[in-house]
Structures are given as C-alpha cells and as structure tokens.
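Colleague: Sequence below, structure please.
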Amino acid sequence: MQVYVCVKHVPDSAAHITILDKSRIDGNISFLLNPYDEQAVTEAVKIKNNQPGSEVIVVCLGDKDAEKTVRSALAMGADRGILITGDTYYDSIVTARALKTAIEQDGTPGLIFTGKESIDAEGMQTMFRIGALFDFPVATNVVKLNIEEDKAVVDSELSGGAANTYEMSLPCVIGAGRGLNTPRYPTFPDVVKSKKKPIKKIAFTDLNIESSLTGMHIVELEPLKQARNPKQIKGEKGVVAKEILRILRQEAKVI
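Modeller: Here you go, the predicted model:
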C-alpha cells in the first residue's frame, strides 16, 4: 500500500512573529513540521510496519526552505518525499489541487493522511478538498484508527471529548488528531539516515494547475492583542479554590 502524508511547513509558534506590509510575516524565524502532522506521519509509519511492502511518501507544498520539514518527516520514518516548490501564498483550494496532482503523478494512494489543521492558518479545509478531488471519504480529528482489509474504522473526536465512529472504504483521507498516537521523535541515527532518503522536487508551475473560479486571499494580517484584566480573589482558601474552579470551567473553559 502507498500511504501518502500531506504535511505543512509552518512558523514555530514559540517564535516572535513580525508582520510585514500587512500581508506577510518576516520569514527570518524558525519554521517546522506542523505539529498535527507529526501524528499523521507517526500513524502512517505504524501502518507501514504492520503491512509489509507498504511505503510512506510525504508530500509538501512550500518554498525551498520547506525541505527541512520534509526531512523531519523522513527522519520520523517516512520512506521518501515530494516537495512542490513555490514562493507565494496558496489557499486551501490551490493547495489541495497541487497535492492531489503530485500524488496522482507519483502513484496510487491506498491511504492519505493530513493533520487535522495547521497551526498557522487553522482553516481545516485541505483534507476535505483533497477528498472531494479524489472522491474519497474523509474523517478528521481522528483519535483512533483500525485498518481492516479494505476499510478503515475510525473514531472522530468532537468537542467536549465525545467521538463518532465511522467505517470508510479504502482509499480514504484521515485528518489526524492529537489523541491518535504519541509522535515518534527521531534519534540522531534517524536524522542521519533521513539525509540519504530521496526528495523529488517539483516546481508548482510544472503541475499546470487549472485556475479556479473561486479562491481566497489575505486581506490583512494583524497581531493578536490580548487584553488582560487581573482580578483578585479574596476569602477563605475553600472559597478561593471554588471560584478558581468556576472560572476555569465556565469562563476559560479549559476543564
């Protein structure tokens, strides 16, 4: 089985991001493999190890620097990579078309993984667009996956911790969620081996993607401004503890 994993080269969330010209960010910061894609790569490698003869191919659309992200996925156990190079912003419509075309030109997908979202755009659309283009079923925020002959049985997590279980025919598209697995981070020997694994580079223009009648573009980027209003909680320890618990549940909604 050929298992394709679509990954994204994203800014490190811990980096200080500076907005330039209201439409782009300063690229002189650290970029990395999208965190949700780590679960996707890990699960794909797990399937490969359980199904002899399978192959994991990483596909990425990005600039030349995105090769680092592809190499990171190879160090996690993927077999080879495909990097579609471009130097502009691509919305989810164009991205899905580029990824689909590159996959089609490369082989026959038995399964396609993505992360459930990217930490920069947070659009959560690309996996559905890929599925629509291939006419494959799609499930996102998948936290459990079992491959049974010609079908995939998945648990797709909803808000509040509930989950729906779906049975999908193969091939299908899986948007990996945080709970799917614990990412397999590479060792130093893994990193060394990854440098010898092949990456096929394709210029975006060489894919001859047809222009779409619809599309999205960046109108303006603005830095997030968080207003903090400190509030002192007074009273006995028990009263203070109950109020903190109420705030965390009802206002912050983190528990």
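Colleague: hey, let's count contacts and neighbours off CA atoms from now on
Modeller: Will do.
Colleague: and the residue nearest to A66 when sequence neighbours are not counted, how many neighbours?
Modeller: Once flanking residues are discounted, A66 sits nearest to H9: 5.5 Å by C-alpha to C-alpha, 6 or more residues apart in numbering. Applying other C-alpha atoms under 10 Å, we find 23 other residues in the vicinity of H9.
Colleague: where's H9 relative to D150, distance?
Modeller: 32 Å (C-alpha to C-alpha, to the nearest Å).
Colleague: cool, L111 as well?
Modeller: According to C-alpha to C-alpha, L111 stands 11 Å off from D150.
Colleague: Also G81?
Modeller: From G81 across to D150, the span is 25 Å (C-alpha to C-alpha).
Colleague: same deal with V191?
Modeller: For V191 relative to D150 (C-alpha to C-alpha), the value is 34 Å.
Colleague: Compare the two (neighbour count), which wins?
Modeller: V191 (18 against 10).
Colleague: excluding its backbone neighbours, what's nearest the more buried one?
Modeller: In space, and not counting its chain neighbours, V191 is closest to A75: 5.0 Å by C-alpha to C-alpha, 6+ apart.
Colleague: to compare against the first, here's another:
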Amino acid sequence: MQIYICVKHVPDSAAHITILDKNRIDENISFLLNPYDEHAVTEAVKIKNNHPGAEVIAVCLGKNDAEKTIRSAMAMGADRGVLITSDKIHDSIVTALALKTAIEQDGTPGLIFTGKESIDAEGMQTLFRIGALFGFPVATNVINLDIEQDKAIVDCELSGGIANTYEMSLPCIIGAGRGLNTPRYPTFPDVVKSKKKPVKKIAFADLNIKVPLTGMSIVELEPLKQSREPKEIKGDSDIVAKEIVRILKQEAKVI
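Modeller: Purely as a prediction, here's the structure:
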C-alpha cells in the first residue's frame, strides 16, 4: 500500500508576522510543518507499521525551502518525499490539482492523509478538492481511524465534542484532527536519517496542469487586533451566574 501525506510549509505561529503590500507577508521568519499534518504523518506511519510492504510518501507544493517540511515528515517516519516547486502562492483549486497530478505520476494511492486544515490559510478546502478530483470519499477532523481490509472506519469530531462514525471504501482521504493521536516527534538519529532519504523535486510547470479560469486570490490581509475591556458584574451570586450564562449564550455564543 502506498500512503500519501499532503503536507504544507507554514509560518511558525509564534513568529511575528509583518504584512507587506496588503496581500503578502514578510517571509523572513521561521516556517515549519503544519501542526495538523504532524498528526497525519504519525497516523500514516502507524498504519505502515501494521501493513508490511507499505510505503509513506510526503507530498508538498511550495518554494524550495519547503523541502525542510518534507524532511520533518521523513524524520517522523515518512519514507520519501515529493516536492512540487513553485514561487507563487496557489489557491486550493490549483493546489489540489497539483497534488493530485503529482501523486498520480508517482504511484497508486491506497490512502491519502492531510491535516484537517492549515494554520495559515485555514481554508479547509484542499482535502475535499483532492477527493473530488480522485473520486475518493473524504472525512475531516478524524479523531479515530481503523483500517479493515478494503474500508476505513472513522470517527469525525463535530462542535461540542460530538463525534459521528463513518465507513468509507479505500482509497479515501483522511483529514487528521488533533484528537487522532499524539505526534511522535523525531529523535536526533531520526533527523540524521531523514537527510539521507530521497526527495523528488518537480517544477510546477512540468506537471502540465491546465489551470482553470475560476480561482481565488488574497485581496487584503489585516493584522488581528484584540481589544479587551474588562467589565465588572455586580450583584449577588445568582445575578452574577445568570449574567455570565447570558454573556456566554448571547455574546460569546459558546453555549
């Protein structure tokens, strides 16, 4: 079985982000493997270990520097990598086309993993677009996965801690959620070994993708402004409790 993981090279969430020209960021910051993809890699390696002869391949679309993210995935247990190099930022439509084409040219997917979302764009679309292109079923925010012969049984977490269980035929797309596992972080020997694993580089243009007329682009980025104004709730305990509940329901909308 060939297990593919679509990974993304994203800015470190702890980095100070500077916006340039309204629609791009200063990339002179640290980039890393998308945190949700760490869960995807960990689960893919777990499945490989239970299926003799299985292979895990990390696939990424990005600039040359994104090879670091593929190396991170290989340090976590992926066997090799495929990097589609492009200096442009592509939307989820073109990204899915590129990933699908690269996977098809590389082999035959028995299972495809992604993170449930990326921490930069948070579009949550790419995995569904890949599934549509392949004609594979898709499940996202997966917190439990069992592979039984030619099917996958998954638990998908919804809001409020509710989970639905689905049965999907293989091959399928799995969007890993945080509850799926605890990522296995690499040791120093793992990192050293990953540097010797192969990464195949393909120029985006060499995929010969017919870019669709429809598309999405970033119009403007704005820094998040957080303003907090403390508000004192006066009265006895019953009044305070009722007001807190009202705020949580009507203003915060979390209950």
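Colleague: shared neighbours of L111 and D150 of structure 1, anything?
Modeller: Shared contacts of L111 of structure 1 and D150 (C-alpha atoms under 8 Å, 6 or more residues apart in numbering): L170.
Colleague: V10 of structure 1 contacts F31, doesn't it?
Modeller: Yes. At 5.3 Å, V10 of structure 1 and F31 qualify as touching, with contact defined as C-alpha atoms under 8 Å.
Colleague: For the residue nearest to K151 of structure 1 when sequence neighbours are not counted, list the residues it contacts.
Modeller: The shortest distance from K151 of structure 1 to any non-neighbouring residue, by C-alpha to C-alpha, 6+ apart, is to S169 (4.3 Å). Going by C-alpha under 8 Å, 6+ apart, S169 of structure 1 touches P137, D150, K151, A152.
Colleague: Distance-wise, check S169 of structure 1 relative to V41 of structure 1.
Modeller: From S169 of structure 1 to V41 of structure 1 the distance is 21 Å (C-alpha to C-alpha).
Colleague: cool, K22 of structure 1 as well?
Modeller: In this view, K22 of structure 1 and V41 of structure 1 are 34 Å apart by C-alpha to C-alpha.
Colleague: Which residue of the two possesses the greater neighbour count?
Modeller: Comparing K22 of structure 1 with V41 by other C-alpha under 10 Å, the one with more neighbours is V41, at 31 against 13.
Colleague: number of nearby residues for the aligned residue in structure 2 for V173 of structure 1?
Modeller: When structure 2 is aligned by TM-score structural alignment, V173 of structure 1 is paired with I173. Per other C-alpha under 10 Å, the neighbour tally for I173 of structure 2 reads 26.
Colleague: List the buried residues of stretch 123-135 of structure 1.
Modeller: Neighbour counts using 16 or more other C-alpha atoms under 10 Å place M124, Q125, T126, M127, F128, R129, I130, G131, F134 of stretch 123-135 of structure 1 among the buried residues.
Colleague: can you pull the contacts of the most centrally placed residue in structure 1?
Modeller: Closest to where the C-alpha atoms of structure 1 average out (C-alpha atoms, centre = their mean) is G115, at 2.9 Å. Shown in contact with G115 of structure 1 (C-alpha under 8 Å, 6+ apart): 6-7, 34-40, 141, 174-177.
Colleague: picking that back up, tell me which residues touch the residue nearest to V191 of structure 1, please.
Modeller: P186, D190, V191, V192, K193, S194.
Colleague: centre of the chain versus stretch 146-162 of structure 1, how much separation?
Modeller: How far stretch 146-162 of structure 1 lies from its chain's middle: 17 Å, per C-alpha atoms, centre = their mean, to the nearest Å.
Colleague: cool, and stretch 230-246 of structure 1?
Modeller: On C-alpha atoms, centre = their mean, the centre of stretch 230-246 of structure 1 falls 39 Å from the chain's centre.
Colleague: quick one: the helices in the stretch 51-200 of structure 2?
Modeller: 67-75, 92-106, 126-134, 188-194 (DSSP state H, counting those that start in this stretch).
Colleague: Go through the longest strand along structure 2 and flag the buried ones.
Modeller: Scanning structure 2 for the strand with the most residues, using DSSP state E, yields strand 138-148. Buried residues in strand 138-148 of structure 2, defined by neighbour count with 16+ other C-alpha under 10 Å: V138, A139, T140, N141, V142, I143, N144, L145.
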